[in-house]
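1. Structure here, sequence nowhere to be found:
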């Protein structure tokens, strides 16, 4: 159950990142204005699904690393907390 919660949280975080302005936003906007709304929606769905898939693959790989090296997760959490403060 913990894995599902983690994956949903990661998907939510990446949805926020996807809607922030950047190169993908510019491409989607350009397609929407120059061609059609449908082209923009298709590009947006492609960017969103690709980004979420990339994040899930990265999280799965990190989970495997944490299974092999259990001491690494608390160390990474401490370093991440120190970086944010």
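-> Everything's here; your move. These numbers come from a predicted model, not from an experiment.

2. Going by C-alpha atoms from here, please, whenever you check contacts or count neighbours.
-> Will do.

3. Just give the nearest non-adjacent residue to residue 11, would you?
-> Nearest non-adjacent residue to residue 11, counting by C-alpha to C-alpha, 6 or more residues apart in numbering: residue 52, 6.0 Å away.

4. Please apply the same query to residue 73.
-> In space, residue 73 is closest to residue 66, 6.0 Å off (C-alpha to C-alpha, 6+ apart).

5. Residue 38: which element?
-> Per DSSP states H and E: residue 38 is located in helix 37-68.

6. Now for residue 45, how many residues are close by?
-> Residue 45 has 13 neighbours, counted by other C-alpha atoms under 10 Å.

7. From residue 72, how far out is it?
-> Applying C-alpha to C-alpha, to the nearest Å, the value for residue 45 to residue 72 is 35 Å.

8. let's bring in a second model and compare:
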């Protein structure tokens, strides 16, 4: 039944959203080190990236990967390099004196925050794999346009809700105060995780 398919789509995407990854790490770190507005815009950028992947999945990106495997390889390498750059930037930020970090890091423009979120998601080949195989597989080739549109709405709605929750929760005064007291350690952990994600992507053969 169509309802069962949509419930499976919702459950699978909820799990993918909640499991920590580059997207959640970016929005969380932006909320702690920047501003709530910047974090919300970074989250919106991530959702825009998710929307692109979901749209491509509905248009048959899985078939593209099967016909041209090198396309996925290009995405993997580009994504890995981007995450390595982000990890390096966080480590470089952690080296600045604490007097340069109050109350938070340098202001981030709306466009820069939106772009960071979008690029973090769109450069993640794991998103391509999920939407190109799992998402497409659950919907099936016989799904009608109504079911596809509903599935797209569920994906976008859940993503908006989750990243808004992360941005709002991590940008409270108490959370930002705790971040300022441990800024260098937090930035280095976040940077190390980004470097790890990037390295894993570059080393992956999938």
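-> Done, it's in. It should be emphasised that the depicted structure is a prediction, and the values quoted were computed from it without experimental measurement.

9. The residue nearest to residue 11 of structure 1 matches what in structure 2?
-> Taking TM-score structural alignment, the alignment pairs residue 52 of structure 1 with residue 160 from structure 2.

10. That match contacts residue 48, doesn't it?
-> No: using C-alpha atoms under 8 Å, residue 160 of structure 2 is not in contact with residue 48; the gap is 9.5 Å.

11. Between these two, tell me which one has more neighbours.
-> Set residue 160 of structure 2 next to residue 48 and count neighbours by other C-alpha under 10 Å: residue 48 wins out with 22 against 17.

12. thinking again about what came up before, and the residue nearest to residue 73 of structure 1, what's its match in structure 2?
-> Using TM-score structural alignment, residue 66 of structure 1 pairs with residue 175 in structure 2.

13. List the contacts of residue 4 of structure 1.
-> Listed by C-alpha atoms under 8 Å, 6 or more residues apart in numbering, residue 4 of structure 1 has no contact partners.

14. For it, which three-state class applies?
-> helix (DSSP: H, G, I helix; E, B strand; the rest coil).

15. Can you give me the distance of it to residue 56 of structure 1?
-> The value you get for residue 4 of structure 1 to residue 56 of structure 1, if C-alpha to C-alpha is used, is 11 Å.

16. which residue ranges form the helices in structure 2?
-> With helices called from DSSP state H, structure 2 shows them at 2-18, 22-33, 36-59, 61-67, 69-94, 110-122, 125-129, 136-139, 145-170, 173-181, 183-203.

17. now the third one: how far from the chain's centre is it?
-> Averaged C-alpha coordinates place helix 36-59 of structure 2 at 8 Å from its chain's average position (C-alpha atoms, centre = their mean, to the nearest Å).

18. Quick check, residue 80 of structure 2 in contact with residue 194.
-> No: in this structure, residue 80 of structure 2 is not within contact of residue 194 by C-alpha under 8 Å, at 9.2 Å.

19. If I follow the layout properly, residue 5 of structure 2 ends up in contact with residue 139?
-> Yes: contact criterion C-alpha under 8 Å: residue 5 of structure 2 and residue 139 qualify, at 6.6 Å.

20. And these two? Which one has more around it.
-> Neighbour totals were compared for residue 5 of structure 2 and residue 139, and residue 139 leads with 20 against 16 (other C-alpha under 10 Å).

21. Residue in structure 1 paired with the more buried one?
-> Looking across to structure 1 (by TM-score structural alignment), residue 139 of structure 2 lines up with residue 31.
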